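Peer 1: predicted model follows, preceded by the sequence.
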Amino acid sequence: MSGLDRFVAVLSLYSETADVWSVQEMANALDMPASTVYRIVRDLVKASFLEPATSARYRLGSAFPRYDRLARNTDPVVRAGSSLLHEIVHQARVPCVALLSRLCNDMVMCIDHEAAKDVEFEWSLFERGRPIPLTKGSTSKVILAQLPAQQRKKLLTSKDSNGSAAGAELSQKGEFFTFIRKQGYHISYGEIDPTLIAIAAPISVPEMGLAASISLILEDKTNNEDLERRLVLLLVSSASLLTEQLRRSEVTEIIGQSATG
């Protein structure tokens, strides 16, 4: 295991239910010598990825909020779309949560969200920083539909695809993804939470290496045919606007680089 892999292994131990660890606990969990883990922890503390807690234990350090702020301020989709989420929630006029999500290496992750003030349903599974299952829900499927067939198949059949059997089955449904791509949106009903539906539209800017989506999560009990039609139009137009903004920003950046070069 390389040095970087060891650092990642230690940090991967942390979760919402296991937020402090001692060196010996880490060593037991990772099957490593305590002396090796101690050196890793020492380096992680020095770089502010960990910090001392009580009883000779360690918690996540200040590097994470610092880099999260940097990621928010430099992610092109967040910069272009964050204010748009607020407007979408306002125009939806129903209790809902709007998400910006994108493909990050081998996973789909929510990178920004906006919730209406009157939302009463549980939506923590969709908040920023949460990986979204590749094989479930319109948020991921709209993104998968943008990818070349070989890349999509590789993602869905990998060991990290949230269920290899479901991923392998979905990877064979090329016509399904072609339909989503041509339709320009997708609606899923109860795939992640049986009480919720999700409507998603694609944000595809391959010249920037971006495969993303904008989606609305709402309760199935509030849905009806007229509302669904209106929300689809709202999302598709918003996704189109955001895609165009991203493309213009890319052209502007290229022109700026040419001028300074």
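Peer 2: Structure's in. What do you need? Numbering: from 1, shown residues only.

Peer 1: for the rest of this, base every contact and every neighbour count on C-alpha atoms.
Peer 2: Fine.

Peer 1: which residues does I132 contact?
Peer 2: I132 is in contact with 107-110, 125-126, 139-140, counting by Cα atoms under 8 Å, 6 or more residues apart in numbering.

Peer 1: so which of those residues wins on neighbours?
Peer 2: Among those, the one with the most neighbours (other Cα atoms under 10 Å) is T139, at 34 neighbours.

Peer 1: other SSEs contacting whatever helix or strand it lives in?
Peer 2: Element membership of T139, judged by DSSP states H and E, is helix 138-144. Counting contacts by 3 or more Cα pairs under 8 Å, 6 or more residues apart in numbering; DSSP states H and E, helix 138-144 packs against strand 96-104, helix 174-183, strand 186-189, strand 196-205, strand 210-219.

Peer 1: of these, which is nearest P148?
Peer 2: helix 174-183 (10.2 Å; Cα to Cα).

Peer 1: tally of neighbours for the nearest residue in space to L218 that is not next to it in sequence?
Peer 2: Once flanking residues are discounted, L218 sits nearest to C96: 4.7 Å by Cα to Cα, 6 or more residues apart in numbering. Look at C96: counted by other Cα under 10 Å, it has 26 neighbours.

Peer 1: ok, C96 - contacts?
Peer 2: Counting by Cα under 8 Å, 6+ apart, C96 makes contact with 89, 115-116, 119, 216-219.

Peer 1: on that earlier part again, moving C-terminal of the helix holding T139, what's the next helix or strand?
Peer 2: helix 149-157.

Peer 1: buried residues in that next one?
Peer 2: Neighbour-count burial for helix 149-157 flags 149, 152-153, 155-157 (criterion: 16 or more other Cα atoms under 10 Å).

Peer 1: and which of those residues is nearest to V45?
Peer 2: Nearest to V45 among the buried residues of helix 149-157 is L155, at 33.9 Å by Cα to Cα.

Peer 1: ok, and here's another one to check against it:
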Amino acid sequence: MPRANTKTKPLKATPKTARKARSVAVKARDSEQDSSSLSRMLSTLQLFTREHPVLSAEEIAKGAGVPTSTAYRYVKQLATAGLLVRWKGGYTLGPSIMELDLQIRECDPVIRAASEPMRTLCAQTGLNALLTKLYGNKVMTVHIESTSDTGSLAYGRGRPLPLFRGSSSKAITAFLPAAKLRRLFENGEAQGDEQLNDWESFHASMSNIRRQGFALSVGELNSGIEGISAPVFIESRQVVGSITLIGDAARMALLREEVVIEMVKAAAATVSSALQ
């Protein structure tokens, strides 16, 4: 009986399958290029600052490191979307940004969950409450409930905070996975604090915050201002933000620090529960 041939013949690409493969590769490349171009275009919005609120297309080209023709194309598309508007021969930020800001205030799940507990904290203590969130390697305050003027804060709403200065940031970063915490330290994010110059001291400081369940700072971001913060979690104890009460030292002393700590921890736990 003849033995069956078990060898598999190699597949040969037909002209049709080759064309299809080339088409898929071209589409993938074009999609990647489009995504990169969109990212570069949107990043030009970060060129507008308090010092430079109005920019010409030429200034945008220089700041973004792109040809002037590309800058004009960016400006046209951003203006069509309402993200830029013309102003005295240049451009400034447009109304769509304000609309997006309103959407964030009304739609962000963490803000929605935290607003009422923060208002309660303010009413009970007479202090100002902050909600700070983690975005990748960036931390910023996204919502404030206040009983007094907060305009003098060094880092108000929307301004990125130092990762390891101030209780709001520390209450978040202390609960990051150990590998990410080590990476941030090695990247120099903790430099500038002489108490955190070596990994052992830094890790011990973060571990202490984890054990306590809160972070406390005095004058680290604003002179004479004390902050008490507790982390906010979603599922699997993933930290997404922190709740903070801030006030001057005299006011904190009247309220008794240990009482304020428990109130902040309870508010953060309420928000975390709502986000599960």
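Peer 2: Here it is on my side, so go on. Everything numeric in this text was worked out from a predicted model, so none of it was measured.

Peer 1: pull out the buried members of the contacts of C96 of structure 1.
Peer 2: Buried, going by 16+ other Cα under 10 Å: 89, 115-116, 216-219, out of the contacts of C96 of structure 1.

Peer 1: which one of those residues is nearest to H186 of structure 1?
Peer 2: Nearest to H186 of structure 1 among the buried ones among the contacts of C96 of structure 1, counting by Cα to Cα, is L216 at 10.9 Å.

Peer 1: residue in structure 2 paired with the closest one?
Peer 2: Mapped onto structure 2 by TM-score structural alignment, L216 of structure 1 lines up with L245.

Peer 1: so what's its match up against?
Peer 2: Residues in contact with L245 of structure 2 (Cα under 8 Å, 6+ apart) are 121, 127-130, 227-229, 264.

Peer 1: most neighbours, which of those?
Peer 2: Using other Cα under 10 Å as the neighbour criterion, S229 leads the contacts of L245 of structure 2 with 32 neighbours.

Peer 1: okay, the nearest residue to that residue once chain neighbours are set aside and S168 of structure 2: tell me how far apart.
Peer 2: Using Cα to Cα, 6+ apart and skipping residues adjacent in sequence, the residue nearest S229 of structure 2 is T244, 4.2 Å away. The gap separating T244 of structure 2 from S168 of structure 2 is 6 Å, by Cα to Cα, to the nearest Å.

Peer 1: same thing with A274 of structure 2?
Peer 2: Taking Cα to Cα, one finds A274 of structure 2 at 20 Å from S168 of structure 2.

Peer 1: next: S152 of structure 2.
Peer 2: 17 Å.

Peer 1: can I assume I144 of structure 2 sits in a helix?
Peer 2: No - counting by DSSP: H, G, I helix; E, B strand; the rest coil, I144 of structure 2 is not found in a helix; it is strand.

Peer 1: picking up where we left off before, and the buried ones among the contacts of C96 of structure 1, which two are furthest apart?
Peer 2: The span of those, defined through Cα to Cα, is set by V89 and E219 at 14.0 Å.

Peer 1: using the three-state scheme, assign K16 of structure 2.
Peer 2: On the three-state scheme (three-state DSSP), K16 of structure 2 is labelled helix.

Peer 1: so what corresponds to it in structure 1?
Peer 2: Here K16 of structure 2 stays unmatched in structure 1, going by TM-score structural alignment.

Peer 1: any idea what R182 of structure 2 aligns with in structure 1?
Peer 2: Residue pairing (TM-score structural alignment): R182 of structure 2 is matched to K153 of structure 1.

Peer 1: ugh, wrong one, I meant P109 of structure 2
Peer 2: Matched by TM-score structural alignment, P109 of structure 2 corresponds to P76 in structure 1.

Peer 1: any idea how many residues pack against the nearest residue to G89 of structure 2 once chain neighbours are set aside?
Peer 2: Nearest residue to G89 of structure 2, sequence neighbours excluded (Cα to Cα, 6+ apart): S56, at 6.9 Å. Residues lying near S56 of structure 2 (other Cα under 10 Å) number 18.

Peer 1: which residues are in contact with S56 of structure 2?
Peer 2: Counted by Cα under 8 Å, 6+ apart, S56 of structure 2 has contacts 89-91.

Peer 1: now the counterpart of it in structure 1: how far from E51 of structure 1?
Peer 2: Mapped onto structure 1 by TM-score structural alignment, S56 of structure 2 lines up with S22. According to Cα to Cα, S22 of structure 1 stands 11 Å off from E51 of structure 1.

Peer 1: find residues that contact each of these two.
Peer 2: Y58.

Peer 1: now do the contacts for the match of P109 of structure 2.
Peer 2: Taking Cα under 8 Å, 6+ apart, we find P76 of structure 1 in contact with L246.

Peer 1: any idea how far it lies from L227 of structure 1?
Peer 2: 30 Å.

Peer 1: spatially nearest residue to A174 of structure 2, not counting backbone neighbours?
Peer 2: Leaving aside its chain neighbours, A174 of structure 2 sits nearest to M206 (4.7 Å; criterion: Cα to Cα, 6+ apart).

Peer 1: show me what contacts that neighbour?
Peer 2: Contacts of M206 of structure 2 (Cα under 8 Å, 6+ apart): 170, 173-175.

Peer 1: that one maps to what in structure 1?
Peer 2: Looks like M206 of structure 2 aligns to F177 there (TM-score structural alignment).

Peer 1: so where do the helices sit in the stretch 51-200 of structure 2?
Peer 2: For the stretch 51-200 of structure 2, the helices defined by DSSP state H, counting those that start in this stretch occupy 57-64, 68-80, 95-107, 109-125, 167-173, 178-186, 199-212.
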